[in-house]
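have a look at this prediction, sequence included:
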Amino acid sequence: MTPAVVISCLLVATIFQTGHFAVIETKEAVWAAVGDQASLSCRLSKTKDVLQVTWQKVLLDGEKNLATYTEKYGSRVSAGLEDKMDFQYESLQSCSIVIRKVMEEDEGCYRCLFNTYPKGAMIGRTCLKLCELHGPFINVSRSNSPPGSVVTCSATGRPAPMVTLTVLHQNLSFSHYNTSRVTNINGTVTFTTTVLLSALNNTQVECSVLVQTAALRELLVTVPGLTETSDD
């Protein structure tokens, strides 16, 4: 089984449980695009006497059991979820599940419970977040004052995309560099970069956009030089 490629920050959480401290290592956030698969993992930093590992989805009215693992019975996925998820790696000290074909309803937080004897459950928490990226989109218009070409590049995504404009000719640079950021109702962010390019000849400009979970996207455009355009 091929694991999902995810980029996220590692969170080492210290959980207080029934009078003792236990450290569970997990990822604070796992990002995945709709249709991809995502891996959720938890690991005990110190060996404990674990009887069972349980994965749950956190709901508004409580938790829903998704899967369990014991040495005696092996891994078990709740009825109706067999095609949706499975154990990727299973042991009583470290356990991970994979969620296939991620959908919007899969977004949210999940708990891993290491049920120990005689102390009870030690609980870790990790959250699955959806990512998306639209763009880049480039627009070029003419400016008379100051003279030059206004180049605008934008992209929309979540998490917020990084938008970069680069001139691909030496000894040329942008002026009047501006950026804007708008948070949309659906949780995506639109990031726009606008620059003024004053070049006598045609110039290639590259716009690159990046979100932390997707491959870099690049778009090239040829900007007409001041000597290549007629007066408005």
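That came through fine. Just so it is clear, the model here is predicted, and its values are computed rather than measured.

rest of the way, CA atoms for contacts and neighbours
OK.

any idea how far Phe16 lies from Lys119?
11 Å (Cα to Cα, to the nearest Å).

so the residue nearest the centre of the chain: helix, strand or coil?
Centroid-nearest residue in the chain, with Cα atoms, centre = their mean: Trp31, separated by 3.4 Å. Per DSSP: H, G, I helix; E, B strand; the rest coil, the local secondary structure of Trp31 is strand.

now it. Nearest residue, chain neighbours left out?
Among residues not flanking Trp31 along the chain, Lys129 sits closest, at 4.8 Å (Cα to Cα, 6 or more residues apart in numbering).

show me what contacts that neighbour?
29-32, 107-108 (Cα atoms under 8 Å, 6 or more residues apart in numbering).

and if you look at Cys109?
Cys109 sits in contact with 57-58, 125-128, where contact means Cα under 8 Å, 6+ apart.

okay, pairing it with this:
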Amino acid sequence: ILKIISSEAFLLLIFIYFLSRISVLAPPHLQAMAGLPFTLACNITMETGEVLKQVLWLDMANKTILHYQPDKNDHVTKVDGVELSQQTASQQAHTSVITIRRAAPANEGCYQCLFDVYPTGQQRGRTCLSLTAMVEMMDNKTVVSGKPLTLSCKYVLSMRVRQVLWKKTAEQGDTATVASYVKNDRPIIETPFKGRITLNPSLGQTKLSIHQAQTEDEGCYTCEFHTYPDGIKSETACLSVYVLPKPEASYVTVSEDIVEANCSAVSRPAAEISWNVEGHNQTLGPAVTSFYQLGDGTTMVVSSIQMQAELLDDELVKCEVRHQGLESAIYVSLNKYRNFHVIPISASCVALVLLICLCICLKRC
């Protein structure tokens, strides 16, 4: 019995001796952002006389993802997406750092660094990786009234998502739930939005579609991913709804030599109106601009300017309307001679019709 105890004690002493001579350092836990690169590092300290023959890195399935021999720096065997980013060596220590190009859900787990040391044998370090993620959402959007649009956002760790929720915050600050989706169920559209909005049944990439945008759809939309164990992850984007102007121009006679020209445009947001004379780019005196807020969220802008009546004969007077939703300005011409031409043409048409009717009547008579 004494011999057996002595043998076990001897082996224990040998183990403690070698343990004190060699050690591997690696962070036990590491967190990385999904979609971004991350690094893993191990360091081994050895005693004099020990030689590092080979370094291997294993993934969570114990498959080799990279290995090399320290004395052969130009010979590294690795899988796609993994790089040896750093190695520093001395007689008593060696540091190995690898980079995985893009963190994905499949990369979660525990990695091992293996150091083949002679004569001690193989030494191991272990680092467990967990992922975190941010919600990816499109930037703020603008849509023309009556047109369709889709708001979308993405959470790459979809296996953690239990529910997706869309909320809308109006300009006044009121927040309302628009739609929601729970796994293995149908999307729910709240009553005020039914018939106009749809939500795709997805927990990872959610899309809220508005069939025909209206001014009341303007506001900020938040997509919430209710996850476990990370809690609620959310992001917000704002939607602006434009109503494009359809300007109209007319004039009235103020006195024998003076006319007042008026140009109006209803839009959202308010349009900018100016006057000019073609060929001269000349503003015809100060204009008076009035703004009228309409009940549907649009604004009527009316610009009035007085001018000499003769300008309608000599120049091409135009109303120029600019709006954020237009690539270029809209021009509406205002000319007296065009009104004069309309009357003779119309009169000629009426006379021609009367003449034809008279001829038909005479033949029948």
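Cool, got the structure. Remember, predicted model here, so these are calculated numbers, not experimental data.

how much does the lengthiest strand in structure 1 stray from structure 2?
Criterion DSSP state E: the longest strand present in structure 1 is strand 120-144. When structure 2 is overlaid, strand 120-144 of structure 1 sits 2.9 Å from its aligned residues on average, using mean Cα distance after the TM-score superposition for structure 1.

can you give me the end-to-end distance of stretch 76-85 of structure 1?
Terminal residues of stretch 76-85 of structure 1 lie 10 Å apart, using Cα to Cα.

residues in contact with it?
So stretch 76-85 of structure 1 is contacted by 65-69, 86, 97-101 (Cα under 8 Å, 6+ apart).

what's the most distant pair in those?
By the measure Cα to Cα, Tyr69 and Lys101 form the most distant pair in the contacts of stretch 76-85 of structure 1, at 22.5 Å.

look at the two and report which has more neighbours.
Tyr69 (21 against 16; other Cα atoms under 10 Å).

my guess is that one meets Ser94, correct?
No. Judged on Cα atoms under 8 Å, Tyr69 of structure 1 makes no contact with Ser94 at a distance of 10.7 Å.

still on that earlier bit, if I look at the residue nearest to Trp31 of structure 1, how far off is Ala155 of structure 1?
19 Å.

what does Lys48 of structure 1 give?
Distance, Lys48 of structure 1 to Ala155 of structure 1, using Cα to Cα: 47 Å.

could you do Pro118 of structure 1 as well?
Taking Cα to Cα, one finds Pro118 of structure 1 at 53 Å from Ala155 of structure 1.

give me the distance between the residue nearest to the centre of structure 1 and Thr183 of structure 1.
Taking Cα to Cα, one finds Trp31 of structure 1 at 19 Å from Thr183 of structure 1.

and for Gln52 of structure 1?
Distance from Gln52 of structure 1 to Thr183 of structure 1, by Cα to Cα: 42 Å.

count of neighbours near the nearest residue to Thr54 of structure 1 once chain neighbours are set aside?
Excluding the flanking residues, the one nearest Thr54 of structure 1 by Cα to Cα, 6+ apart is Thr68, at 4.4 Å. Close neighbours of Thr68 of structure 1, defined as other Cα under 10 Å, add up to 21.

how about the contacts made by Thr68 of structure 1?
Residues near Thr68 of structure 1 by Cα under 8 Å, 6+ apart: 52-55, 75-77.

which among those end up buried?
52-55, 75, 77 (16 or more other Cα atoms under 10 Å).

so which of these comes closest to Ala215 of structure 1?
Closest to Ala215 of structure 1, out of all of the buried ones among the contacts of Thr68 of structure 1 and judged by Cα to Cα, is Trp55, at 30.1 Å.

mind listing what that closest one touches?
By Cα under 8 Å, 6+ apart, the contact list for Trp55 of structure 1 reads 65-68, 110-113.

whichever of those end up buried, select them in ChimeraX.
Of these, the buried ones go into a single ChimeraX selection, burial set by 16+ other Cα under 10 Å:
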select :66,67,68,110,111,112,113
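
closest to Leu220 of structure 1 out of the contacts of Trp55 of structure 1?
Tyr110 (41.1 Å).

wait, the closest one sits on Ile97?
No. If you go by Cα under 8 Å, Tyr110 of structure 1 and Ile97 don't touch, sitting 10.7 Å apart.

circling back: in the longest strand of structure 1, which residues are buried?
Per 16+ other Cα under 10 Å, strand 120-144 of structure 1 contains these buried residues: 121-133, 135-138, 140, 142.

for stretch 324-339 of structure 2, same thing?
325, 330-336.

between the two ends of that stretch, how far is it?
32 Å.

now stretch 171-180 of structure 1
27 Å.

before we move on, what about stretch 78-97 of structure 2?
With Cα to Cα applied, stretch 78-97 of structure 2 spans 13 Å between its terminal residues.

what's the spacing between it and its chain's center?
38 Å (Cα atoms, centre = their mean, to the nearest Å).

what range in structure 1 matches that stretch?
Alignment of stretch 78-97 of structure 2 against structure 1: no match, by TM-score structural alignment.

so Leu51 of structure 1 is in which element?
strand 50-59 (DSSP states H and E).

could you give the angle of the helix or strand following that strand to strand 50-59?
For strand 50-59 of structure 1, the following helix or strand on the C-terminal side (DSSP H and E) is strand 62-70. Here the directions of strand 62-70 of structure 1 and strand 50-59 differ by 150 degrees (axes from the mean of the first three to the mean of the last three Cα atoms, to 10 degrees).

next SSE after strand 62-70 of structure 1?
Per DSSP H and E, the helix or strand that comes after strand 62-70 of structure 1 is strand 74-77.

quick check: the gap between Asn200 of structure 2 and Tyr181 of structure 2.
For Asn200 of structure 2, the distance to Tyr181 of structure 2 - Cα to Cα - is 8 Å.
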